[in-house]
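S.K.: Got a predicted structure plus its sequence, pasted below:
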Amino acid sequence: MLRVDGPDGPRDVRLTSPDKVVFDKLGITKREVVEYYLAVGEPMTRALRDRPTNLKRFNSGVGGEPFFVKRVPKGAPDWVRTCTVTFPSGRTAESVAITEPATIAWAANLNTLDFHPWPVRCPDTEHPDELRIDLDPQPGTGFGDAAVVAGVLREVLAEAGLTGWPKTSGGRGLHVFVPVRPEWDFIQVRHAVIAIARRVCRRIPERATVDWWKEERGARVFLDFNQAARDRTIASAWSVRGLPDATVSMPLSWDAVPEVDPAEFTLRSVPGILERHGNPHEEMATAEPGDCTTALEWYAEDEAELGVAEMPYPPEYPKMPGEPMRVQPSRARRATT
C-alpha cells in the first residue's frame, strides 16, 4: 500500500504485483512505473486536471496487446473523480477525471502507461479548451523534420493570435497544445486545426501535408487534423509510452525543439530532468487562452476558394455535414475508368 498526499488528506493506493516486469528490454517493473508517476505527479496533474481521461492499459506489459479504457473501472476508490462524456454515436460514459497524483498512481497500478485526456474540462465537455495539433512523421522522415514543421506551425499560430506549447510524442513526432477559450464546439475547433494546418502546408509543401489518405502523403510530416475530432485523444505530457525504451511524452520549450533527441526522455531519465530544469510548461496553466476566430475565418476563406473545406473523418465516425466522400483516391479513380 502506498500513501499519497491528497487535497483533503492522504490517500491509500494499492500496489499489486510490484515486481511484475512491464518493459522486458529494460527490466522496468510496475513499481518503477508507479514511482515514476509519483515523481512527476504535480506537473502531470496540472496537465490533466479535471479532464476526462482514457487509460491505455498494458496488462501483459509492452510486449502484449494494450487496450483503451474509456469508462471508469469497477472498484475505483471513492476519491477517484469522474465526469460524463458523449461519444460521436451519442452514447455517454462516466470517464476518469484526473484531479490529484493519487489518481494517476491508482491508474498506473492498473497497468496504465499512456494517459489520454480529452481536450475539455469536466464542467463543460462540449467545448474544448485546447486545440491540439499532432505532427506525425511519415516513412522517410523523422523527428528533425517534425521540428522544422513545428517551427512554421508556431509562426502560423502567432498570426492567428494563438500560442502553442510543444512536447515530444514519445515516438518520432511532436504534439502542440494550444489553450483556447471554451467557446467553440468540437467541429469548429477541428475546422480551426484544418485551416491552420493548411497554411503550414502551403508554406512548406515539400515537408508538410494534410492529405488524409496515406497514399498521397509521401515522405512528409502529416498534420493530423482528425486528432481534434470528438473522442480522439493524444497522450498527455509526462505519459510513458508503451514502447520498448520506455520513452516519455516530454514538454519542451520552443527553443529546445530543434535541439533535443526525443530518445533522451525516458521513464528513468525524466524525473531527474524535471528536478534539475523544472517544468517547461509551468506557465501553461495560467496562460491567457486564445481565440479561434481568425483560424475559423481562414477556414471560411478556404471554403470559398476550394468549394469544400471539410476533410474526411475517420471511418468509425458517422457521416458529418459537408464531409467529402471517404473514398481512397486510387479507388475513386478506378471507379471512374
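M.R.: Alright, I've got the coordinates.

S.K.: Please make it C-alpha for all contacts and neighbour counts, starting now.
M.R.: Noted.

S.K.: Distance of the residue minimising distance to the centre of the chain relative to Asp134?
M.R.: The chain has Ile234 as the residue nearest its centroid, 2.0 Å off, counting by C-alpha atoms, centre = their mean. Look at Ile234 and Asp134: by C-alpha to C-alpha, to the nearest Å, they are 8 Å apart.

S.K.: residue boundaries of the helices in this protein?
M.R.: Secondary structure of the chain (DSSP state H): helices at 30-39, 41-48, 101-109, 143-159, 186-203, 270-277, 293-306, 329-335.

S.K.: Tabulate these in TSV, adding columns for distance to Val178 and mean neighbour count.
M.R.: Conversion of the helices of the chain to TSV gives the following (distance: least, C-alpha to C-alpha, whole Å; neighbours: other C-alpha atoms under 10 Å):
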stretch	distance to Val178	mean neighbour count
helix 30-39	24	21
helix 41-48	12	20
helix 101-109	23	25
helix 143-159	9	20
helix 186-203	10	22
helix 270-277	22	14
helix 293-306	12	16
helix 329-335	32	10
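
S.K.: here comes the other one, which I'd like you to weigh against the first:
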Amino acid sequence: MAKGEEELLEIEGRTVRVSNPRKPYFTRGVQLSKIDIVRYYLSVAPGALNGIRDRPIVLKRFVDGAEKEPFYQKRAPADKPDWLRTATLSFPSGRTAEEVVVDDAAGLAWIVNLGCIELHPHPVRTGDLDHPNELRVDLDPQPGIAWDDVRSVAMEVKALLDELGLVGWPKTSGSRGIHINVRIQPQWTFTEVRRAALALARAVERRSPLASSKWWKEERHGVFLDYNQNAKDRTTCSAYSVRPLPDARVSTPLRWDEVMSCDPADFTVHTVPDRFAKIGDPQAAMDDHAGTLDALLEMAARDEAEGIGDAPWPPHFRKMEGEPARVQPSKARSGAKKSAAKKAVAEGESSEESPAPKKRAAAGRRQSTMPLIVIAQSADKAAAEAGLERWKQQHPEAAALLAPDDVLVDRMRGSAYVWYRIRINLRNVPEDQRPAQGTPDPDDDPTRAWREAKEQA
C-alpha cells in the first residue's frame, strides 16, 4: 500500500480513518504494522477503555513506530472529530491544556492512529480534575534485579494494602516492573495522594529488604517504589498498553494468584487478545472497590512526627514546602563540606577542632561518597548506549569492576520530548583506578541552551 493510502473502519456507528495502515510499527522482533496495533486495541477495547474512560489523556506519539523516539502532546489536535471530548487541565507551571478524553472504541482507534501505542491517562475523572480517584504504585526494578524480586515486593505491597483495607489491582508494566493501582474515593488532593504513596513506599521499604523508597538513583537498591508517579501531571501507561519493546509486550492486568507464577514475556500483542477472550478483564470490578486514604495519611503523620519529612519531588515542580534539598546526595555532602570549609576560613578558624581546609593534591582527586561521572547524553537512547559501550572499551579494567546497578540510565523528560543520560558510579573501582570525567560521548543535552540562558539572565 503506497504512502498516503488509508483504511476506513466502521466502529460502533462511527467511521475512523487509519492513515498509512501498513506503516511498520515493530520490525526488530515481531513484525507489526499500524493497522495491526489498531486491531489489537479493538480486540481488547473493553479492558483498555476501563483504564482510560472519562480520563484526560496525554498523547505519547510514536509517529515513526515503536523503534523511534516518541514525543508527548498534551493538547488535543485541532482536527479531532467533533464526537471526541476534551477536558481542560491545569499544570504545576500554571499553564492549561485541553486534553483528549476517550470514552469508546472509536476514540481508542482514533488516538492509536496518531501513533499512541501506549495509553497515558491522568488519575482523575473529568467530573473532578483536582481529586484523583486512583493511587498508583509503580514497582521499578533497578539494574540487575530479578523478576522474582519484583514479584516478592508486589506481594509485600498487597499484604500492606490488605491490612489497611485497600484493594490493589496488579498488572505487568509491560517491561520489567509491576504496577498496582488502588481505586480511591476522590476526596484528596494530588499532594495528599502523593503523601499517602510516599508513606506506603516507606512502609514497604521497612518490611522488605528488597524495596527502596529513595528518589535518587545513587541511593536506590532493589525495587524502587516510585511515589512521585502520584504527583500532578505525572502519568503511567494504563492496562493493555503496548510497550515499545521488540516483542510488542503488553501491560497486562493480573489476578493476584498469577503474580508469583507469571512471566511478563508471555503477554504480547499476539497473545493477550486470546487471553482477554477467554478470561475477560481481571480488573473489570475495580470501580466497585474505592477505598479511603485515612490509614496511609495517618502513617505519613507518624513518619513526620518522628522527623521523617517529605522526599524530593519531580524536577519540573517548584520547590515544595517541607521538601528537602533537591540535589543528589553525593553533591549535597560535598557541597556541605565546602561550605563548612569556607565558613571556617572566613571566621579565621585554624585549630585542631576546626582545621583549615587542606589544599587538594595536584595529582589526586577529591574522593566523593558517590563518585559519579556522566558517560553519554542524547535524545537517541541507542546512541547513548553506544557511547556507554565505547567507554567500556576505552576503560576495560574499570568496566570489569562495575556492578549492574553502577550503570545509571536516566530517562529525562521535558515538556514534549525525552532524552537519555547515562552515568557510571565508580564506587567499586579503586580510587587510583577511576577514569576521570571526560566530555560525554555523545554530548547532546537539549536543556543546555535553556540552562545557559537562565544563568545569563
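M.R.: Great, that's in hand. Bear in mind the structure is a predicted one, so any value in this text is a computation, not a measurement.

S.K.: where exactly do the strands run in the first structure?
M.R.: Remark: strands assigned in the first structure by DSSP state E are 2-6, 9-13, 21-23, 28-29, 51-57, 67-69, 81-86, 92-98, 112-117, 130-137, 165-168, 174-179, 208-209, 221-224.

S.K.: Of these, which is nearest Leu267 of the first structure?
M.R.: Closest to Leu267 of the first structure of these, according to C-alpha to C-alpha: strand 28-29, at 9.0 Å.

S.K.: The closest one maps to which residues in the second structure?
M.R.: Taken onto the second structure by TM-score structural alignment, strand 28-29 of the first structure occupies residues 32-33 there.

S.K.: ok so, going back, could you tell me which residues touch both of Ile234 and Asp134 of the first structure?
M.R.: Listed as contacting both Ile234 of the first structure and Asp134 by C-alpha atoms under 8 Å, 6 or more residues apart in numbering are Gln227.

S.K.: one step back: would JSON lines of the helices of the first structure with distance to Arg121 of the first structure be doable?
M.R.: Formatted as JSON lines, the helices of the first structure follow (distance: least, C-alpha to C-alpha, whole Å):
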{"stretch": "helix 30-39", "distance to Arg121 of the first structure": "21"}
{"stretch": "helix 41-48", "distance to Arg121 of the first structure": "9"}
{"stretch": "helix 101-109", "distance to Arg121 of the first structure": "16"}
{"stretch": "helix 143-159", "distance to Arg121 of the first structure": "23"}
{"stretch": "helix 186-203", "distance to Arg121 of the first structure": "13"}
{"stretch": "helix 270-277", "distance to Arg121 of the first structure": "26"}
{"stretch": "helix 293-306", "distance to Arg121 of the first structure": "21"}
{"stretch": "helix 329-335", "distance to Arg121 of the first structure": "38"}
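
S.K.: So for Asp255 of the first structure, which of these sits nearest?
M.R.: Across the helices of the first structure, Asp255 of the first structure has its closest neighbour in helix 143-159 (9.8 Å, C-alpha to C-alpha).

S.K.: What is that closest one packed up against?
M.R.: Here helix 143-159 of the first structure touches strand 130-137, strand 174-179, helix 186-203, strand 221-224, going by 3 or more C-alpha pairs under 8 Å, 6 or more residues apart in numbering; DSSP states H and E.

S.K.: picking up where we left off before, please pull up the equivalent of the residue nearest to the centre of the first structure in the second structure.
M.R.: Per TM-score structural alignment, the equivalent position to Ile234 of the first structure in the second structure is Thr236.

S.K.: Much appreciated, bye for now.
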